[in-house]
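Undergrad: after the sequence you'll find the predicted model.
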Amino acid sequence: MTPDTAPRREIAVIVPVHNAAAFLPDCLDALAAQRFDDFCCILVDDGSTDASGELCDEAARSDGRFIALHQAQSGVSAARAAGVRRARAEGAIWLAFCDADDRYHPDFLRTLHTAAREAAVPLACCRYDTFTDPPPAESPAPSDYRVLRAPEHLEALLHDHAVDYGLWNKLYAAGLLTEAMLDNDLAYNEDLLANWQAFLRAPGCAFCDFAGYHYRQHADSASHRALPPQSIDDQRRAATLIRSSVPDRWPQLQESANAFYYEKLVYLASMILRRSDADAYRVHLGELSIGITAGLKDPQLGRNPRLPFAIRVAAWATVHTPKLWRRVCRTFLKDRQ
């Protein structure tokens, strides 16, 4: 049966896979256990050199809901875009994403799908939690939800950790996301920018207050990786693009986006200062310091009423007491050192 003649699927779950053989079986088991029948799972093997490709093929052979695609290594964004293209060929009405080392709650698809349809919005999301091993105990999924109407849902995307930047704790109407949004020339914060653009197109978001997505922490997970210079450039670029694309009809959202941008500068400077090899990032730190210094007295940046007090203090310390602030960062900010 070809994609053109296959039955339409209500939801397509897209899983980019690259050298994830150690965790992929657990991810696939959680997907197979979904208490929602009308979905397909598109596994996009992105040039894996371990057993991931074989695991994808085996899943497709043993369960008709799974589809295996293989491509030369092109990165997670290109893999997601390829998955979306196949989802459209499958006639999917909704899109969801899962990383190959993570797990869905068994009611993830059912709960978000019900909330989005009942609220008549093209977008739903839930909280996530983190785990190592074993997976966390599953709490019951809620029967209710809260609707974040525009621009509240955009505010939440920027500032509410429960909504978060990730693509993986959300359900999207298929027409809300385009392949160009996903493959946006960023290697870091690519999901934040894609979400911002999708949220701009949505009149609101249904928020389901439960940990529907389980994010695995391990040595190769994003929160434990080194800090490549491209990460600093991409994160700053994403924040700049967000700040420059707020619709004129939402001046309060512009204030919020300005605060988000300035907070990102301060955060990235702290990421550098906490490292033992901070001198290797002196060009990036210099550029960030110029931006932080220029914004200290700016009512849209350093004196923005939406800016948290702790960020104001950190910005001041970055500019006026850099040696002391570096010592503080090295002592108290332990991740990615």
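TA: That came through fine. Numbers count the residues shown, from 1 in each chain.

Undergrad: when you work out contacts or count neighbours from here on, use the C-alpha atoms and nothing else.
TA: Noted.

Undergrad: spatially central residue for the chain, please.
TA: Nearest to the geometric centre of the chain sits residue 166, at 1.6 Å (C-alpha atoms, centre = their mean).

Undergrad: that one contacts residue 194, doesn't it?
TA: No. In this structure residue 166 lies outside contact range of residue 194 using C-alpha atoms under 8 Å: 9.3 Å.

Undergrad: take this one as well and set it beside the first:
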Amino acid sequence: MISIIIPVYNVKLYLDNCIQSVIQQSYTDFECILVDDGSTDGSSEICDQWAEKDNRIIIVHQPNGGVSSARNKGLEQAKGEYICFIDSDDWVDVDYLSAMINNLKEKETDLIICGLTQEFKDGNCIDYIPQQSLNFELGCNHTNYFVMLNEQNLLYGPIVKLYKNNIIQHHQILFDPQVSYGEDLLFNYQYLEYAHTIACINESHYHYRILGSGTLSSKFRPKQFDTDYQQWKILQSFYQRHHLWSSTAQTYLYKRLWGILYDGIFLYPRLQNKKISYLRTILAIPEIKKLKDFTQCFSCSNWIKQSILYRLYPIFYIYFSIIAKR
């Protein structure tokens, strides 16, 4: 049986569509756990109404504690052999579960990943799909496959995946309620510590609704650099410990680090307390020495790259001071 966990918080406009797509699945051996996280817009009542219609739907009402708390509550209630997460403003195709469970019948694996389709309000969509269907073991011989999943952003959230519940329960893997940004990535990499095999399906059966601009930059996070950099080090450590530290992996990770540095520096004008020590701290990280080998991986003005490589934080301070006076 598959336990589908759906955290619910004030999604009245989209919740019916999400639940309808679940109960219409061609694969029927599942329980659907709706965790109402203190909704105030009528979503709670919608959950209760669906529970009356289908006995596979289980409702948990709790005070608002955030999406991580809701997902953890779902894991606590889950009785299935496998775990699947769906966001309450998204929807899935009728063959979403069967596409993943059928892969298990072919070859036992610890984690199954399929593609997703981003759905924008204007009707446009973007597909993120594994390049090919395959099963592989984590290790040096398959680094390229693992990097591919990261590059396509398919390892950063809990959606479009089928997890083994016994791995989660045995190792007490949970979402951290204290982390509000990047908690999904931390959960996945905790799980990957105990996963030996991964299966990819080069199909998209999950529709990810983009309600805002679709960019992380639309939300101001004053400590974004600290969070991104700490999580980058977690990824680096994982790659190195699991014998994935190939040239392909390093190119991917150092390109990512270039982006983290760039975003952190250009966050400076939006900070309330603008201090030059903020820029100095960013450019003090030891990995900048290694970035010199990957200058072609990231696109930005050459003066920015040179200022980063030579840790010329006063250049950025002067630049932002001039911009502010315009």
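TA: Received the coordinates, thanks. All figures in this text were calculated on a predicted structure; none of them were measured in a lab.

Undergrad: quick revisit: got the contact list for the residue nearest to the centre of structure 1?
TA: 191-192, 195 (C-alpha atoms under 8 Å, 6 or more residues apart in numbering).

Undergrad: what residues in structure 1 pair up with stretch 49-61 of structure 2?
TA: The alignment of stretch 49-61 of structure 2 onto structure 1 (TM-score structural alignment) covers residues 58-70.

Undergrad: identify the residues contacting that stretch?
TA: Outside of stretch 58-70 of structure 1, the residues within contact range by C-alpha under 8 Å, 6+ apart are 28, 39-47, 53, 56-57.

Undergrad: would you mark the buried spots in it?
TA: For stretch 58-70 of structure 1, a neighbour-count test (16 or more other C-alpha atoms under 10 Å) marks 59-60, 65-70 as buried.

Undergrad: again, but for stretch 157-177 of structure 1
TA: For stretch 157-177 of structure 1, by 16+ other C-alpha under 10 Å, it's 157-159, 162-174, 176-177.

Undergrad: picking up where we left off before, out of the contacts of residue 166 of structure 1, which is most surrounded?
TA: Neighbour counts for the contacts of residue 166 of structure 1 (other C-alpha atoms under 10 Å) peak at residue 195, which has 24 neighbours.

Undergrad: that one: what secondary structure?
TA: In terms of secondary structure, residue 195 of structure 1 is helix; the call rests on DSSP: H, G, I helix; E, B strand; the rest coil.

Undergrad: contacting residues for the residue mapped onto it from structure 2?
TA: The alignment partner of residue 195 of structure 1 in structure 2, by TM-score structural alignment, is residue 188. Residues touching residue 188 of structure 2, when contacts are defined by C-alpha under 8 Å, 6+ apart, comprise 155-158.

Undergrad: what are the ranges of the helices in the stretch 101-250 of structure 2?
TA: According to DSSP state H, counting those that start in this stretch, the stretch 101-250 of structure 2 carries its helices in the segments 143-151, 165-170, 183-192, 224-241, 247-265.

Undergrad: looking at those helices, which is nearest to residue 311 of structure 2?
TA: Among the helices of the stretch 101-250 of structure 2, helix 247-265 comes nearest to residue 311 of structure 2, with 11.3 Å by C-alpha to C-alpha.

Undergrad: now do the helices in the stretch 1-150 of structure 1.
TA: Going by DSSP H, counting those that start in this stretch, the stretch 1-150 of structure 1 shows helices at 24-32, 52-62, 76-89, 108-119.

Undergrad: residues in contact with residue 90 of structure 2?
TA: For residue 90 of structure 2, the contacting residues are 14, 17-18, 206-209, taking C-alpha under 8 Å, 6+ apart as the criterion.

Undergrad: could you redo the residues you listed as a markdown table and give each row distance to residue 253 of structure 2 and neighbour count?
TA: Rendered in a markdown table, the data for the contacts of residue 90 of structure 2 read as follows (distance: C-alpha to C-alpha, whole Å; neighbours: other C-alpha atoms under 10 Å):
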| residue | distance to residue 253 of structure 2 | neighbour count |
| --- | --- | --- |
| 14 | 36 | 15 |
| 17 | 37 | 15 |
| 18 | 35 | 19 |
| 206 | 27 | 23 |
| 207 | 28 | 23 |
| 208 | 25 | 23 |
| 209 | 28 | 19 |
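
Undergrad: mark which of these are part of strands, please.
TA: With strands defined by DSSP state E, the entries of the contacts of residue 90 of structure 2 inside them are 206-209.

Undergrad: so which of the residues you listed is the closest to residue 121 of structure 2?
TA: Distance to residue 121 of structure 2, by C-alpha to C-alpha, is smallest for residue 209 among those, at 8.0 Å.

Undergrad: coming back round to it: which pair of the contacts of stretch 58-70 of structure 1 spans the longest distance?
TA: For these, with distances taken as C-alpha to C-alpha, the pair at the greatest spread is 39 and 47 (25.0 Å).

Undergrad: more crowded one of the two?
TA: Of the pair residue 39 of structure 1 and residue 47, residue 39 is the one with more neighbours under other C-alpha under 10 Å, namely 23 against 18.
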